[in-house]
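# For reference, the sequence and a predicted model appear below.
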Amino acid sequence: MRRLQRKNNFFRITFLVFTATTLGLLTSCSLIQNKTDSHQMSSHGDEMADHSMSMNLGPSDAQFDLRFIDAMILHHEGAVNMAKEALQKSKRPEIQQLAQDIIKAQQKEIAQLQQWRKSWYPDAGEKPVAYSDSMRHTMSMSKKQIKSMRMDMDLGAADAKFDHRFINAMIPHHEGALVMAQEALNDSKRPEIQKLSQEIISSQQKEIEQMKQWRQSWYQAS
């Protein structure tokens, strides 16, 4: 847990970077190892993120859990999208199994989060919300913010480097979920959110460590 807390500030900054820079720029930094691979990633250079809201969850107020729910649903959807792509393109049984585990676990959590949202916030409306640092209150997410929160992207062709790109994408994606889950542990008062956050931290931290081991073994990279 101490290790996770040391990462907390870094990944809060990562979410801010997502709202202040292009998704394509961050994608190229986190996923693309050289210029040869860059053409395989989708180009989003002309899509600037909205500056009015950061992707942090905001203060521990009456809408904190709503913001957590909306953020985590979108974030899980992005992970599921990448896992489905891995099922189609990866040849390694290890990646195939991990992808299946991600889809199963996170689709279940999405359904639970959606149920809580409907029950706890019946008047919230359909649009996901986030905290606006500039306005100092909860506001609807823009399309660009929704895309940023999902962090889903085209991982490229089913070539020899696909698994490397998948791992390099899923590790920071999982780490983003850990940051939000840790924030919920600190700020949510609901035992349901506390329990889910603990489960996210436990399961995704294990998957991160596994992916790092594979990366070291398969690509001699840390």
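Good, I have the coordinates. Residues are numbered from 1 along each chain as shown.
# Please count neighbours and contacts with C-alpha atoms only from this point.
Fine.
# now the helices for the protein?
2-20, 23-30, 35-38, 64-89, 93-120, 143-150, 162-187, 191-219 (DSSP state H).
# can these go into TSV with extra columns for mean neighbour count and distance to Tyr131?
Below are the helices of the chain laid out as TSV (neighbours: other Cα atoms under 10 Å; distance: least, Cα to Cα, whole Å):
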stretch	mean neighbour count	distance to Tyr131
helix 2-20	15	12
helix 23-30	18	20
helix 35-38	12	33
helix 64-89	21	7
helix 93-120	16	17
helix 143-150	20	11
helix 162-187	20	13
helix 191-219	16	18
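# Columns distance to Gly156 on top of those, output as TSV?
Listed next are the helices of the chain as TSV, based on distance: least, Cα to Cα, whole Å:
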stretch	distance to Gly156
helix 2-20	21
helix 23-30	12
helix 35-38	8
helix 64-89	9
helix 93-120	16
helix 143-150	17
helix 162-187	7
helix 191-219	18
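# Any idea which of the ones you listed gets closest to Pro128?
Smallest distance to Pro128 across the helices of the chain (Cα to Cα): 5.3 Å, for helix 64-89.
# elements contacting that closest one?
helix 93-120, strand 129-132, helix 143-150, helix 162-187 (3 or more Cα pairs under 8 Å, 6 or more residues apart in numbering; DSSP states H and E).
# try 6 Å this time
helix 93-120, helix 143-150 (3 or more Cα pairs under 6 Å, 6 or more residues apart in numbering; DSSP states H and E).
# Quick one: closest of the ones you listed to Asp65.
helix 93-120 (8.7 Å).
# and here's the other structure:
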Amino acid sequence: MRRLALVTGTALTLLCTSACTGEEEPQEAANVIAPGAPGESSSPATSEQIAALAEEQGHNEADVTYLVLMIEHHGQALEMAELAPERHEREDIGRIADRIAAAQGPEITVMEGWLETNVFGPARENPAYENFCGLEGGGHHGGDGGCDLGVDHGDMPGMASPEDMERLEAAEGDEFDQLFVELMTAHHEGAVTMAEEAMENGEDQEVLRMANDVIAEQNAEIERMRQALES
């Protein structure tokens, strides 16, 4: 899985808050902007400085990368679930889609909140956050200010292809139920893989808890979907 350049390169500049925006409100993330020599402008911090800051704050690149990717991953699950009400045949499939929407929408909010608190500061007012998220006229998740992270779907396990999404949108009845379970099962399995990697490589206790919850919830959901097709 491709690592987003959150600790090196251009994206380092996105970790600043008041230093980038000119806001008076202090934020710890502003420490990643290294002051220049007299008469010179500040520059993005080095990877060593970022690593030291992350260690001080109790999280690392794996924590941030996991949330960045999982927000987008959850976003596609919501898109799939939103197709179910007018297309499903089995009542259990409808209930499963409702559960997915009810769980993963709030999880996106919590993940974005962690990024705002630990990386971007007051992100909704921070141009750096908007640049990072690619926000142009509203967010990816329903235009409600959510974060369109602009990550490549091919970098995440279990993501349905555009062709798969078109097939799901065109399906109805039993065909929809079967395809929904096929695609969502693969999607959940991919999320579990990502969460297991975060559990292995991450450090932040809140992020590890979120990853552990994803593993438990989505494994349970896979079993519910299997049973739904057998009923």
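Perfect, I can see it now. Remember, it's a predicted structure, so these values are computed and weren't measured experimentally.
# Quantify their similarity with the TM-score.
TM-score of the superposed chains, computed with TM-score structural alignment, normalised by the length of the first structure, equals 0.59; 149 aligned residues with a Cα RMSD of 2.8 Å.
# Of the helices and strands packed on helix 64-89 of the first structure, which is nearest Ala181 of the first structure?
helix 93-120 (12.7 Å).
# what's the matching range in the second structure for that closest one?
Aligning helix 93-120 of the first structure against the second structure (TM-score structural alignment) gives residues 91-118.
# right, so of the helices and strands packed on helix 64-89 of the first structure, which gets closest to Asp163 of the first structure?
Using Cα to Cα, those put helix 93-120 closest to Asp163 of the first structure, at 7.4 Å.
# Pull the distance from the closest one to the chain's centre.
13 Å (Cα atoms, centre = their mean, to the nearest Å).
# just checking, what packs against that helix?
helix 64-89.
# The helix it packs on vs the second structure, mean deviation?
With mean Cα distance after the TM-score superposition for the first structure, helix 64-89 of the first structure departs from the second structure by a mean of 0.8 Å once superposed.
# That helix vs helix 162-187, what angle?
Here the directions of helix 64-89 of the first structure and helix 162-187 differ by 170 degrees (axes from the mean of the first three to the mean of the last three Cα atoms, to 10 degrees).
# I'd like to know which of the helices and strands packed on helix 64-89 of the first structure is closest to Ala62 of the first structure.
helix 93-120 (10.9 Å).
# Report the mean deviation for that closest one after fitting onto the second structure.
Looks like 0.5 Å for helix 93-120 of the first structure (mean Cα distance after the TM-score superposition for the first structure).
# how close does the closest residue to Gln57 of the second structure other than its chain neighbours get to Ala102 of the second structure?
Distance criterion Cα to Cα, 6 or more residues apart in numbering; nearest residue to Gln57 of the second structure, sequence neighbours excluded, is Asn118 at 8.0 Å. For Asn118 of the second structure, the distance to Ala102 of the second structure equals 25 Å [Cα to Cα, to the nearest Å].
# Next: Glu217 of the second structure.
Counting by Cα to Cα, the gap from Glu217 of the second structure to Ala102 of the second structure is 12 Å.
# Also Ile33 of the second structure?
38 Å.
# for Glu200 of the second structure, same thing?
Counting by Cα to Cα - Glu200 of the second structure and Ala102 of the second structure are separated by 28 Å.
# Now the corresponding residue of the first structure for His188 of the second structure: closest residue in space, sequence neighbours ignored.
Aligned by TM-score structural alignment, His188 of the second structure pairs with His174 of the first structure. Distances taken as Cα to Cα, 6+ apart place Gln204 nearest to His174 of the first structure, at 6.1 Å, with adjacent residues excluded.
# Just give me the match in the second structure for that neighbour.
Mapped onto the second structure by TM-score structural alignment, Gln204 of the first structure lines up with Gln218.
# again, but for Ser28 of the first structure
Ser28 of the first structure maps onto nothing in the second structure, by TM-score structural alignment.
# Not counting its neighbours along the chain, what's nearest Ser28 of the first structure?
Closest to Ser28 of the first structure by Cα to Cα, 6+ apart is Ser38, at 6.8 Å.
# and the gap between the one you found and His174 of the first structure?
Per Cα to Cα, Ser38 of the first structure is found 22 Å from His174 of the first structure.
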